[in-house]
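Asks: Sequence and predicted model, in that order:
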Amino acid sequence: MSIKTVTPQEAANAMAAGATLVDIRDADEHARENIKGAVHVPLARLGDLPSVTGPIIFHCKSGMRTQANASALAAAARGTACQILEGGLDGWRAAGLPTIMDRRQPIEVMRQVQLAAGGLVLLGVLLGFLVAPAFFGLSAFVGAGLMMAGATGWCGMAKLLRLMPWNRRALRA
């Protein structure tokens, strides 16, 4: 099912007229940056969407998650008129509309995974060339883990990073 998209300006006008903006991103993403007045209901917990009066506008980071899950979003709206914010939070920001940024919160866990995996691969290659070829195994191990994460949707590195002390504050929010 496809849900109509609205521009960021149309969404801002609709919010001023009583529409509810729903942020479907994960807790760590929402804690770092969000749109004032948006209700946070992660995609995995759409069943917890509160009853609202007026239309619902769903948003994610770029609009891809909302488009990919349009049927689930429409079902969660339980007959209430719903729309998708075109371009998500990125589109909102690009339109010059304000967001609330909390730089004390850690960056999103998936960006942390990208940084850690990239750093480990680079380290493995450098040590493989400079110290001993056996260190190339580190790069192979990380690459295999990324392949498994892509194939199964389960990422051990993300699970581990979520347990780190700097991420605990964001996950409680």
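Replies: Right, received. Where do you want to start?
Asks: switch to C-alpha atoms for all contacts and neighbour counts from now on
Replies: Will do.
Asks: can you pull out the strands in this protein?
Replies: 5-6, 20-23, 33-34, 39-40, 56-59, 82-85, 100-101 (DSSP state E).
Asks: Of the ones you listed, which stretch is the most buried?
Replies: Ranked by mean neighbour count, the strands of the chain are led by strand 56-59 with a mean of 28 (mean count of other C-alpha atoms under 10 Å).
Asks: one step back: please name whichever of the strands of the chain is nearest to residue 169.
Replies: Closest approach to residue 169 among the strands of the chain is made by strand 33-34 (14.1 Å; C-alpha to C-alpha).
Asks: so what secondary structure elements neighbour the closest one?
Replies: strand 100-101 (3 or more C-alpha pairs under 8 Å, 6 or more residues apart in numbering; DSSP states H and E).
Asks: What helices and strands are in contact with the strand it packs on?
Replies: Strand 100-101 sits against strand 33-34, with contacts defined as 3+ C-alpha pairs under 8 Å, 6+ apart.
Asks: hang on, the earlier thing: take the strands of the chain and write them to JSON lines, including distance to residue 124.
Replies: Formatted as JSON lines, these follow (distance: least, C-alpha to C-alpha, whole Å):
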{"stretch": "strand 5-6", "distance to residue 124": "45"}
{"stretch": "strand 20-23", "distance to residue 124": "38"}
{"stretch": "strand 33-34", "distance to residue 124": "33"}
{"stretch": "strand 39-40", "distance to residue 124": "39"}
{"stretch": "strand 56-59", "distance to residue 124": "38"}
{"stretch": "strand 82-85", "distance to residue 124": "41"}
{"stretch": "strand 100-101", "distance to residue 124": "35"}
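Asks: tally of neighbours for residue 120?
Replies: When neighbours are counted by other C-alpha atoms under 10 Å, residue 120 registers 18.
Asks: Now it: closest residue in space, sequence neighbours ignored.
Replies: residue 139 (6.6 Å; C-alpha to C-alpha, 6 or more residues apart in numbering).
Asks: alright, now check it against this:
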Amino acid sequence: MTTPASLAIHETRDRLHELIVIDVRTPGEYAGGHLPGSLNIPLDRIQRALADIRLAADRGDVLIVCASGARSENACRILAENNITAATLSGGTSAWTADGHDLHRPEGAPATWGMERQVRLTAGTVVLLGLLLGLLVHPAFQILSAGIAAGLVFSALTNTCGMAAMLAKLPRNRPDAADLDNTLAALRRR
């Protein structure tokens, strides 16, 4: 399968006012900071939004954004399978901020952790727990640590993350149905 088209940071900055920007990170990540004017449609909800994204794509260029570019590439592939053309932001919001651009943070938004930080905390906790239980209780507990290590290697090789997919299902990382409906309504108005 081909890699989706990507826009460089400077191209995105210059065209931001004319792009339809969809952020596919979790609602918690989105609330922690997003590109100005972007709408949040989490990757696991993209199928539900296909009709509205198709209508938006008929009116303008669609840019899909995530933290690093991996989830936005997956979203672009899903859209392409449904005959919707979209590009991804090269390097995601991490590259955007590294280039000196600000992310929009709504007033009163709760402090949140990005998905990568959540994955690092969870993986580190399970590895440490496996090692400690392996030393203090029974060596078989070290299988936990080995399982996480294998999962991280697989994640790097396939550019997917099963742990992130599981963490995205936690209530803090899931959109309220009303929030998604409001987002889709806003997308229809663009």
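Replies: Sure thing, it's come through. These figures come from a predicted structure and were not determined experimentally.
Asks: Distance of the residue nearest to residue 120 of the first structure relative to residue 43 of the first structure?
Replies: 33 Å (C-alpha to C-alpha, to the nearest Å).
Asks: Residue 166 of the first structure too?
Replies: Between residue 166 of the first structure and residue 43 of the first structure the computed distance is 23 Å (C-alpha to C-alpha).
Asks: The two: who's more crowded?
Replies: Neighbour count, other C-alpha under 10 Å: between residue 166 of the first structure and residue 43, residue 43 has more, with 20 against 14.
Asks: and the more buried one, what does it touch?
Replies: Residue 43 of the first structure makes contact with 24-26 under the criterion C-alpha atoms under 8 Å, 6 or more residues apart in numbering.
Asks: Spatially central residue in the first structure, please.
Replies: residue 25 (4.3 Å; C-alpha atoms, centre = their mean).
Asks: OK, contacts around the alignment partner in the second structure of that residue?
Replies: Residue correspondence to the second structure (TM-score structural alignment): residue 25 of the first structure is matched to residue 25. Residues counted as contacts of residue 25 of the second structure (C-alpha under 8 Å, 6+ apart) are 40-43, 65-67, 71.
Asks: one more time with 7 Å, if that's ok
Replies: Residues in contact with residue 25 of the second structure (C-alpha atoms under 7 Å, 6 or more residues apart in numbering) are 42-43, 66.
Asks: Closest one of those to residue 14 of the second structure?
Replies: residue 66 (18.8 Å).
Asks: what's the neighbour count on the closest one?
Replies: 29.
Asks: where's it relative to residue 76 of the second structure, distance?
Replies: 11 Å.
Asks: Ok, residue 14 of the second structure next?
Replies: Where residue 76 of the second structure is concerned, residue 14 of the second structure sits at a distance of 21 Å (C-alpha to C-alpha).
Asks: These two: which is more packed in?
Replies: With neighbours defined as other C-alpha under 10 Å, residue 14 of the second structure and residue 76 compare such that residue 76 has more, 26 against 10.
Asks: In stretch 39-55 of the first structure, which residues are buried?
Replies: Buried residues in stretch 39-55 of the first structure, counted by 16 or more other C-alpha atoms under 10 Å: 39-43, 46, 49, 55.
Asks: Check which residues of the lengthiest helix in the second structure are buried.
Replies: Scanning the second structure for the helix with the most residues, using DSSP state H, yields helix 115-136. Buried residues in helix 115-136 of the second structure, counted by 16+ other C-alpha under 10 Å: 115, 118-119, 122-123, 126-127, 129-134.
Asks: Next: stretch 5-17 of the second structure.
Replies: 6-7, 9, 12, 16.
Asks: and those as CSV, adding distance to residue 90 of the second structure?
Replies: Shown next, in CSV, are the buried residues of stretch 5-17 of the second structure (distance: C-alpha to C-alpha, whole Å):
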residue, distance to residue 90 of the second structure
6, 6
7, 6
9, 7
12, 9
16, 14
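Asks: Among these, which one sits closest to residue 156 of the second structure?
Replies: Residue 156 of the second structure has its nearest neighbour among the buried residues of stretch 5-17 of the second structure in residue 6, at 20.6 Å by C-alpha to C-alpha.
Asks: unless I'm mixing things up, that closest one is touching residue 92, no?
Replies: No. With contact defined as C-alpha atoms under 7 Å, residue 6 of the second structure does not reach residue 92; the gap is 10.0 Å.
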